[in-house]
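Undergrad: Sequence and computational prediction follow.
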Amino acid sequence: MHWRVPLSWLAVLCLARLQPSQAELGGAMCHKLGLRGECEVQQDCMCLCFHVTADNSTLVDAAYFGELGYELILFTPLVHFYHSRGILRSTVGPAGSAPFYRFSPHHREVDVQRHYCLGPYSNPSPHMYRREWNFDAWIPPNLHEQYKGQGQAILGDGKPLMIVHNKYNQEWGAAPTNFISISTLIALFSMLKDRYRIVYIRPDPRQNLPGFGADHNHAEDFDDHEHLRKHHPKVLLFQDILQQQRNGTRPDLNYNELQLMLHADSERFVSVLGGNSVIASYFAGVNIIYAVKGSELTGHGLKDREFDLVYPRLGPNGKGTILTVSTTQHLLQAAANEFLQQQGDTEAGRTVLEASHRTHKPHRS
């Protein structure tokens, strides 16, 4: 049974926000995707349509082709809210988006490159960096519950799993800024590899990874994979796991599906500012985010506002532990504090703490 939505409520959520030009453009874009109804559009990357049926119930169709981080914060929780009310009919997204929308009655992937895009204005919080957040129509899907146990089935029993993310691509049209250097990776893995089974994830769209939705940020050359294969064979490379599974019993497994499976069976994450830090925040445990530069840190002068208010709410039951660091010393310090000292390995943690000089504590949300 579809939820009957009062028209006044619909007006607040969508229709009153639309200017005629927006509605006209939205209708053209959404109809091209096969969607119908009163539609809201953002550039050519987002479409949110409300369709009133013959029995006066309301159905929602939604499409989004923006950056993954924006999608998982601004769009997916809103769409999942509509699903929780029984009115979501369908969703559309770029390649590799389906694993994030298992809740959707019908999800369709389109071969479109991701690019910068805000959330829908009908979202009570349409922009990440606004002064006040409204979570009334904001319910992130429980990805942890959907995928738990599947990562362990792939890797088998062993040490506790840790996920370490990285990226090396252009940012804001300039050289890479938010990335973990190879020397820092060496220090991090040397400290943690004997206690944890580490999976290292750094996508390179040039590798044509199945199910990875590339965006407009171009990847740069980075020889981390070659170095780790040669000098740190205990560290598992995500691309190697994916290829092994596709060559074996899971030929249809894609990038994001495997990524979510592994995350669901880990409680320890290191990530960098970007979509990967949002993904890690959807799961239980501690997520240390290395953030050097970005609007998340300085938007509207509200330092760490997004990390404080939003990221912790992405996790299961709206609870998560987020630590943000802005230097490699503090990254190593936070990893020692959270992943070694709390596990009783005080000697290894002390070595890293001394090396970091303890200039200030990481920021915890």
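TA: All right, it came through fine.

Undergrad: okay, CA-based contacts and neighbour counts for the rest of this
TA: OK.

Undergrad: Okay, strands next: where are they in this structure?
TA: 38-42, 46-52, 58-64, 88-94, 107-110, 161-165, 197-201, 236-237, 268-272, 286-290, 321-325, 363-364 (DSSP state E).

Undergrad: Dump those strands to TSV, plus mean neighbour count and distance to residue 174.
TA: As requested, the strands of the chain are exported to TSV (neighbours: other Cα atoms under 10 Å; distance: least, Cα to Cα, whole Å):
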stretch	mean neighbour count	distance to residue 174
strand 38-42	24	25
strand 46-52	23	26
strand 58-64	24	26
strand 88-94	23	25
strand 107-110	16	29
strand 161-165	23	21
strand 197-201	21	22
strand 236-237	18	27
strand 268-272	25	17
strand 286-290	27	19
strand 321-325	22	22
strand 363-364	16	27
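
Undergrad: Let's have the ones you listed in CSV, adding distance to residue 220.
TA: Putting the strands of the chain into CSV (distance: least, Cα to Cα, whole Å) gives the following:
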stretch, distance to residue 220
strand 38-42, 29
strand 46-52, 28
strand 58-64, 26
strand 88-94, 22
strand 107-110, 26
strand 161-165, 16
strand 197-201, 15
strand 236-237, 18
strand 268-272, 16
strand 286-290, 19
strand 321-325, 24
strand 363-364, 30
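
Undergrad: Of those, give the one that comes closest to residue 298.
TA: strand 321-325 (13.3 Å; Cα to Cα).

Undergrad: contact partners of that closest one?
TA: 281, 285-292, 307-308, 311-312, 331, 334, 362-365 (Cα atoms under 8 Å, 6 or more residues apart in numbering).

Undergrad: now swap in stretch 128-145 and tell me
TA: 70, 72-74, 76-78, 80-81, 100, 103, 123-125, 260, 263-264, 282-284, 295-296, 299-300, 302, 305-306, 309, 314-317.

Undergrad: ok, now with 6 Å
TA: Residues from elsewhere that reach stretch 128-145 (Cα atoms under 6 Å, 6 or more residues apart in numbering): 77-78, 80-81, 124-125, 264, 283, 299, 314, 316.

Undergrad: Which one of these is nearest to residue 179?
TA: residue 299 (20.2 Å).

Undergrad: Could you find the closest non-adjacent residue to the closest one?
TA: Leaving out its chain neighbours, the residue that sits closest to residue 299 by Cα to Cα, 6 or more residues apart in numbering is residue 129, at 5.3 Å.

Undergrad: what does residue 58 give?
TA: residue 52 (4.6 Å).

Undergrad: put this beside the first:
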Amino acid sequence: MAIPERRTKRILWRNKMQREQNQSTQLPCQARPTISLANRFSALKHRLQGKPNVRPIGAYPSSIIDSQGCEFGYEMFYHVPYAYHLAKIGCLQRTVSCLGTECFYFFSPDHHERYDRRQFVKYMDSIAQQPHESPDANRWEPPNFAVHYRNKIELNFPKPLLLVFNKYNIEWDHPPINFLSKPFLDRVVQKASDRFSIVYLRPTSHIVHDHMPVGNLNEKEQLREQGVVLAEELYENYRHISFNEFQLCLLANSQHRISVQGGAAYMNALFPGQLMLLHRYGGEQLHGNYVDFPRMGVTDFTVHNNEFDMLDRLDYFKCSARNAA
């Protein structure tokens, strides 16, 4: 039976509108930002200001991501996810950062390790970001480090892996504040060593130092005697990769982690699993940065202001390990 002409026109019109609608919804995903005249003038202005690595493209602050040697946590929180997003849309030109950071930018077409020391940066030009601001979700996408680094090296631990990240350095021109104490570490070993293989990380010589002097907690000898694996000693078996890449491999193979406020906390947040964090002082709670941690990849995240609460939480880690075994 022939279809009436009016109905045929209506069907053709509806199909045309549907095609146009599909094209309009797909365009933003397919469109690649281009360098406009305004972008060129902005790049020239930044070059004259001594910032040659700021090269805007479309609505993006820059196609070159330069960390400026900023603090490690800010780089993990801001620069790496922004650079990865640019790489996914085919707009990342180059990444510039500190020594030993190539592993964080495995997706970069051209990575330069320019800085040998970290510092506090008030404004991060290539991402148009100030510290503690919430990152723009439209141009922020953390890479899947867990998948990329899970099988990079062979790790043979008899039990589920518990990583303990610590630090002991001057903070805000004051003596150490955010650190895990020796009595706390002793209690962690007593409570968890029967269920976990514990690896302890308080790096000193294998990382790029920042502007805050590093102290000595004098805890490692006792931990070694208690059967805890010290990360720097384990690393001697994997010297063919950088220490930062070694840390990423450990994180990719661990579902249970303890850390402290600072750069290691941000790195931990890029991996799924349970993360328990000690925060005595710092801007993260004041500015709400920890709210963004689940967006980074961690699946079970708690913040504690004292070590007593953390020891109680450790029992939940034990239950989780038993269920996973």
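TA: It's in. Treat the numbers as computed from the prediction; the structure is a model and nothing was measured.

Undergrad: care to give me the TM-score?
TA: The TM-score (TM-score structural alignment, normalised by the length of the second structure) is 0.81; 291 aligned residues with a Cα RMSD of 2.8 Å.

Undergrad: on that earlier part again, show the buried residues in the contacts of stretch 128-145 of the first structure.
TA: Buried subset of the contacts of stretch 128-145 of the first structure (neighbour count, 16 or more other Cα atoms under 10 Å): 77-78, 80-81, 124-125, 264, 283, 299, 314, 316.

Undergrad: Please produce JSON lines containing those residues, extended by distance to residue 343 of the first structure.
TA: Below are these laid out as JSON lines (distance: Cα to Cα, whole Å):
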{"residue": "77", "distance to residue 343 of the first structure": "34"}
{"residue": "78", "distance to residue 343 of the first structure": "38"}
{"residue": "80", "distance to residue 343 of the first structure": "36"}
{"residue": "81", "distance to residue 343 of the first structure": "38"}
{"residue": "124", "distance to residue 343 of the first structure": "41"}
{"residue": "125", "distance to residue 343 of the first structure": "38"}
{"residue": "264", "distance to residue 343 of the first structure": "20"}
{"residue": "283", "distance to residue 343 of the first structure": "20"}
{"residue": "299", "distance to residue 343 of the first structure": "36"}
{"residue": "314", "distance to residue 343 of the first structure": "25"}
{"residue": "316", "distance to residue 343 of the first structure": "23"}
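
Undergrad: what about residue 212 of the first structure, distance to residue 111 of the first structure?
TA: For residue 212 of the first structure, the distance to residue 111 of the first structure equals 11 Å [Cα to Cα, to the nearest Å].

Undergrad: For these two, indicate the residue with more neighbours.
TA: When residue 212 of the first structure and residue 111 are compared for neighbours, residue 212 comes out ahead with 19 against 11, by other Cα atoms under 10 Å.

Undergrad: so who does that one touch?
TA: Residues near residue 212 of the first structure by Cα under 6 Å, 6+ apart: 96, 255.

Undergrad: at 10 Å instead, please
TA: Taking Cα atoms under 10 Å, 6 or more residues apart in numbering, we find residue 212 of the first structure in contact with 94-97, 203-205, 254-257.

Undergrad: go on, residue 203 of the second structure?
TA: Applying Cα under 10 Å, 6+ apart, we find residue 203 of the second structure in contact with 165-168, 209, 214, 230-232, 243.

Undergrad: With respect to residue 43 of the second structure, which of the residues you listed is nearest?
TA: Of the contacts of residue 203 of the second structure, the one sitting nearest to residue 43 of the second structure (Cα to Cα) turns out to be residue 209, at 30.9 Å.

Undergrad: quick one: that closest one and residue 70 touch, right?
TA: No - in this structure, residue 209 of the second structure is not within contact of residue 70 by Cα atoms under 10 Å, at 11.1 Å.

Undergrad: Grab the most central residue of the first structure for me.
TA: In the first structure, the residue lying closest to the centroid (Cα atoms, centre = their mean) is residue 279, at 2.9 Å.

Undergrad: Can you tell me what it aligns to in the second structure?
TA: Aligned counterpart of residue 279 of the first structure in the second structure: residue 267 (TM-score structural alignment).

Undergrad: Return the residues in contact with the closest residue to that match other than its chain neighbours.
TA: Nearest residue to residue 267 of the second structure, sequence neighbours excluded (Cα to Cα, 6+ apart): residue 76, at 6.1 Å. Under the criterion of Cα under 10 Å, 6+ apart, the neighbours of residue 76 of the second structure are 67, 82, 104, 142, 263-270, 296.

Undergrad: re earlier: okay, and the common contacts of residue 212 and residue 111 of the first structure?
TA: With Cα under 10 Å, 6+ apart, residue 212 of the first structure and residue 111 have common neighbours 94-96.

Undergrad: now these in TSV, with distance to residue 347 of the first structure?
TA: Compiled in TSV, those are given as follows (distance: Cα to Cα, whole Å):
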residue	distance to residue 347 of the first structure
94	47
95	45
96	42
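
Undergrad: Aligned counterpart of residue 148 of the second structure in the first structure, please.
TA: By TM-score structural alignment, residue 148 of the second structure lines up with residue 146.

Undergrad: Touching, that match and residue 264? I think so.
TA: Yes - Residue 146 of the first structure sits in contact with residue 264 when judged by Cα under 10 Å, with a separation of 8.2 Å.

Undergrad: Can you tell me which of the contacts of residue 212 of the first structure is closest to residue 46 of the first structure?
TA: Nearest to residue 46 of the first structure among the contacts of residue 212 of the first structure, counting by Cα to Cα, is residue 94 at 11.3 Å.

Undergrad: residues contacting the closest one?
TA: Counted by Cα under 10 Å, 6+ apart, residue 94 of the first structure has contacts 63-66, 68, 108-114, 211-215.
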